[in-house]
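>>> sequence unknown, structure follows:
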């Protein structure tokens, strides 16, 4: 994985060097900048390389293929060897053993449809001299980022927004983006924190015509949210087919010319990845993170799984001092406001894992495809309440709302919604923001409404589809990409293989979620390799002790950044209500850590660009 950059703007060599330097943590092995003169303007491509395949300098980028094809590419094409074999039979020649060259040859053979042949995580741009255009694409599920600025014949793109922002004079903070951040905790595609910079959505390609400045976007892939492809086999058939798919997805992601390991939390998904990987190679290296706070220490479970599988396991201990340093610099790596606090342990895990390996497999996306989140179980409870006539529901929600419990208050608030769809949205965005923030007037789930508001599937499949298009892309994939690339570490998730996602979407709900047994099919596959007894515990998230830190080691930092003057710099908030949340938190009267962290991240980001 790497950092890519390109533009039609003629900044000059010093500025190009500065822009690539800003994101060189994404690829420290080689930085390349190349300009190509056209009769209309000069095109410049830049690349920060993290060498994974074909470590030789011949695969450095920007890379030029035959017939005037130039490329900058971030990511991996896992099936490149199969594609390469087909292209060789069709007369294409290769001088490297990289997947970069395969993309170029596939483009010449298949044109814009080449992306349909790729199984991988990627963001790339090809400059086609003959056609005088850029052709670019982003992978199906949004694992690799792609930002771009377009204004007529001015076009600029990069893996991270900071490379575009540097020396750019025409950018303004987007009020809509801040509103979305306050609701979601991240900024959903296609918007960015700047009004003039956009994100290419997952599963999309584009063409940019240099002479005219014309930009066209094309969706080449989507999930089957209409429910047209339903698996017809038995549960046993599904288990067998899914295990074959996952085994192949793991094997493909273990191809590398550098050391490789696995993130092992001790949960279902990462344990299954580790188990399947251990079948095909000796002594896999595994890594987990441990906090010096017992309430959030899940490392013992990972150690038990590692012991059973016989992996070379490493437990990374996290303390306050190291966490504080990352907290105060998170905006440098995330480039946009991003408030998922599990970014901190993710950064720490990546930092120390990099000391041992350059590639790490993860279990990300198992929850979305196989109905693993707690909130899916909550929706099964809510569904029962929605069978009660609407005029009777207040008799239940009223008493529940009076109970001094966060969970009961959330459930009561959710059940006031008109439909299960509305209830899920309210659950996802939280029921308390409206007390301290002016809710946005725009549609907060557009352009993703079609994945939830229809009757083609049951509520569980609809919310799973919706999460795949929103939370997985905007939160999980963003968190993992920025955390790992901050330390030049490549993360690969077999559950993000589009074949696995499509198969998961085709399965009957009961194969995934039956009688409170979430991720049923994954568990049954896992228990073939690891004893069931190791997983008889509640599901735990990748959390950290922010609530405690905000009252102790980080208290001064919070009160300084979110002082009255500091809060005035954050648009749209009720300062008095925010101050009440902070005071109650410090006095142990309530847990306001979620709100405090969200505002700290935004404040830090605004500080960094002023």
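Here it is on my side, so go on. Predicted model, so just to flag it, every value in this text is computed and none were measured. Residues are numbered from 1 along each chain as shown.

>>> can we go C-alpha only for contacts and neighbour counts from here?
OK.

>>> which residues of the stretch 401-550 of the chain fall in helices?
Assigned by DSSP state H, counting those that start in this stretch, the helices in the stretch 401-550 of the chain fall at 406-414, 420-429, 433-436, 459-469, 471, 478-485, 498-506, 509-512, 520-526, 546-551.

>>> which of the ones you listed is buried the deepest?
Highest mean neighbour count among those (mean count of other C-alpha atoms under 10 Å): helix 478-485, with a mean of 24.

>>> if we can go back for a sec, export the helices of the stretch 401-550 of the chain to JSON lines and tack on distance to residue 243?
Compiled in JSON lines, the helices of the stretch 401-550 of the chain are given as follows (distance: least, C-alpha to C-alpha, whole Å):
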{"stretch": "helix 406-414", "distance to residue 243": "36"}
{"stretch": "helix 420-429", "distance to residue 243": "31"}
{"stretch": "helix 433-436", "distance to residue 243": "42"}
{"stretch": "helix 459-469", "distance to residue 243": "21"}
{"stretch": "helix 471", "distance to residue 243": "25"}
{"stretch": "helix 478-485", "distance to residue 243": "25"}
{"stretch": "helix 498-506", "distance to residue 243": "10"}
{"stretch": "helix 509-512", "distance to residue 243": "14"}
{"stretch": "helix 520-526", "distance to residue 243": "7"}
{"stretch": "helix 546-551", "distance to residue 243": "38"}
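
>>> quick one: which of the ones you listed is nearest residue 260?
Residue 260 lies closest, by C-alpha to C-alpha, to one member of these: helix 478-485, at 13.5 Å.

>>> hmm, back to that, closest one to residue 261 among the helices of the stretch 401-550 of the chain?
Nearest to residue 261 among those is helix 478-485 (13.0 Å), distances taken as C-alpha to C-alpha.

>>> comparison target, given below:
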């Protein structure tokens, strides 16, 4: 993992160095720059050295000396690709995946990105054709932001790097509404009017002569799997045998990898497969003092060896929030950033690379909302909306509590929005805001009629199967929230985070598997249980999806903290916020997600716009 950043159209090495310094945590091992004054092209890299520390230095030149690369990420199948390129008489000087990226692009061009199994955000300078190529992986695991005006094009791994070059941005109401709706701003948008991010699977080409920008998508997962000579159509039997190899590819590093281990299925399956080659790797588990939030008891019960268990106290949570709040620049509303930061902080004491279980819920239907959506589909076939509204009003009479996803909380939320259009159900369930709330916050017209949300409409029409739509919804609109959290939490600790269950082979397998074989109502991760039945104990198979959450009331019900961090001039609707906040304090409604979103956005704006 690293930070990359650059300026096209202006020569400003001092700005480049400031951009580097502002995100040093992403790459503390070395900081290198390329600066070509004649063409006004300059870019840099803050490197976290994970593979080939001595020789994998960037910027890196291709074998034919026509391309220069700075690269943030990891390519897990780089050894297979390297073997092919060696047979084509392409020479290599390092053992790094970075050199495979630049030489692959030099040989195949844009098609190379379809051959990579990995996560990345990269910049390639095509010296002969006078253009910069920016690319982001197909799921958007690595961030890359950019800004363009008539004189320059700036890009940066952290959005805060853009503000070092320009600071005249205003918040765009349409994008602000997206933020409140999704708890982040789906690419290519940010909350700001002229700052964008590359979409997952996008390639941008920028002319160094006139700054003309061209865009193309090398893979949109809503189009289905992307099979090619490096990615075969794996069926049920071959997928199980191939998964061990996927996990082992994710463990290639100079240092021994650590594993983030929960009580759930995903990380325990990965652990079983890691053990087929390694016996002495460390696992890292986080626990909480409150029993309903704590999963560490499962690790103790399973008698895991080499396991480091960190129990977070209320004081730890508050201190960590204060510690990392100065680094918030891109707003995303995943409160588990705090426990995730804490567990990566433990990892950093032992290694600089860790494996996680992220991706299992999206690929194998692990979220409880999949069952809720399936139930909603069938209820809507037999009951009119006024019945749902009546039931919702009944549940509104019940107060909320701070237990982790209590049954009453789930039922109340389910019926609260059941009268909404199917395509918007998941959105409302996840943010607990209705259309009127979203309109009031942004000052825009009716949510469903707003063209800014046409991507949901298009996905709904394109998907064909309703449960496939639901799965793709979580890939496109919820997974980015998790990926932003993982990237930020790991990078603040200078640790590279890898997710085998987000491998392209796993993704292809899931997208190619008929829904009826992958999903069963109230049979959590049915297909995963079937494939990996020998890797899980009976107890692990029966455990319900928990999630990596903490009791946010520790922070958001503390008026002193809210008053200390919230600045009223950055609230989009002051009256709305304090009404929601007061209702939350008396348990009239669960507004925790909205309050957290508002808190993080407020802090980000303070940090960016000072």
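It's in. Treat the numbers as computed from the prediction; the structure is a model and nothing was measured.

>>> list the TM-score for the superposed pair.
In this superposition the chains share a TM-score of 0.90, using TM-score structural alignment, normalised by the length of structure 1; 585 aligned residues with a C-alpha RMSD of 2.4 Å.

>>> so which of the helices of the stretch 401-550 of structure 1 comes closest to residue 140 of structure 1?
Residue 140 of structure 1 lies closest to helix 498-506 among the helices of the stretch 401-550 of structure 1, at 7.1 Å (C-alpha to C-alpha).

>>> who's in contact with the closest one?
Contacts to helix 498-506 of structure 1, defined as C-alpha atoms under 8 Å, 6 or more residues apart in numbering, come from residues 119, 140-141, 223-224, 227, 229-231, 242, 245-246, 369-370, 461, 465, 494-495.

>>> in ChimeraX, select just the buried ones from those.
A single ChimeraX command selects the buried members of those (16 or more other C-alpha atoms under 10 Å):
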select :119,140,141,223,227,242,245,246,369,370,461,465,494,495
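
>>> of the helices of the stretch 401-550 of structure 1, which is nearest residue 562 of structure 1?
helix 546-551 (11.9 Å).

>>> tell me who's in contact with residue 29 of structure 1.
Going by C-alpha under 8 Å, 6+ apart, residue 29 of structure 1 touches 48-51.

>>> what about structure 2, which of those residues hold up?
Contacts conserved in structure 2 for the contacts of residue 29 of structure 1, counting by both residues aligned by TM-score structural alignment, their matches' C-alpha atoms under 8 Å: 48-51.

>>> now render those as a markdown table, adding secondary structure.
Compiled in a markdown table, these are given as follows (DSSP: H, G, I helix; E, B strand; the rest coil):
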| residue | secondary structure |
| --- | --- |
| 48 | strand |
| 49 | strand |
| 50 | coil |
| 51 | coil |
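
>>> of the residues you listed, which is the most crowded?
Highest neighbour count within those: residue 48, with 29 neighbours (other C-alpha atoms under 10 Å).

>>> wait, isn't that one in contact with residue 19?
No. Using C-alpha atoms under 8 Å, residue 48 of structure 1 makes no contact with residue 19, being 10.6 Å away.

>>> residue 127 of structure 1 corresponds to which position in structure 2?
In structure 2, residue 127 of structure 1 lines up with residue 125, judged by TM-score structural alignment.

>>> which strands and helices sit next to the strand or helix carrying that match?
Assigned by DSSP states H and E, residue 125 of structure 2 belongs to strand 118-126. For strand 118-126 of structure 2, the elements it packs on are strand 67-75, strand 131-136, judged by 3 or more C-alpha pairs under 8 Å, 6 or more residues apart in numbering; DSSP states H and E.

>>> again, only using 10 Å
Judged by 3 or more C-alpha pairs under 10 Å, 6 or more residues apart in numbering; DSSP states H and E, strand 118-126 of structure 2 is in contact with strand 2-8, strand 41-47, strand 60-61, strand 67-75, helix 97-108, strand 131-136, strand 202-207.

>>> now distance to residue 268 of structure 2 too, for the ones you listed, in CSV please.
Output for those, formatted as CSV (distance: least, C-alpha to C-alpha, whole Å):
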stretch, distance to residue 268 of structure 2
strand 2-8, 28
strand 41-47, 31
strand 60-61, 37
strand 67-75, 23
helix 97-108, 27
strand 131-136, 29
strand 202-207, 33
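
>>> and residue 600 of structure 2, which of the ones you listed is closest to it?
Among those, strand 2-8 comes nearest to residue 600 of structure 2, with 22.2 Å by C-alpha to C-alpha.

>>> post-alignment, the closest one versus structure 1, mean distance?
Compared with structure 1 after the fit, strand 2-8 of structure 2 shows a mean deviation of 0.9 Å (mean C-alpha distance after the TM-score superposition for structure 1).

>>> against structure 1, where does that strand fall?
Counting by TM-score structural alignment, strand 2-8 of structure 2 falls onto residues 2-8 of structure 1.
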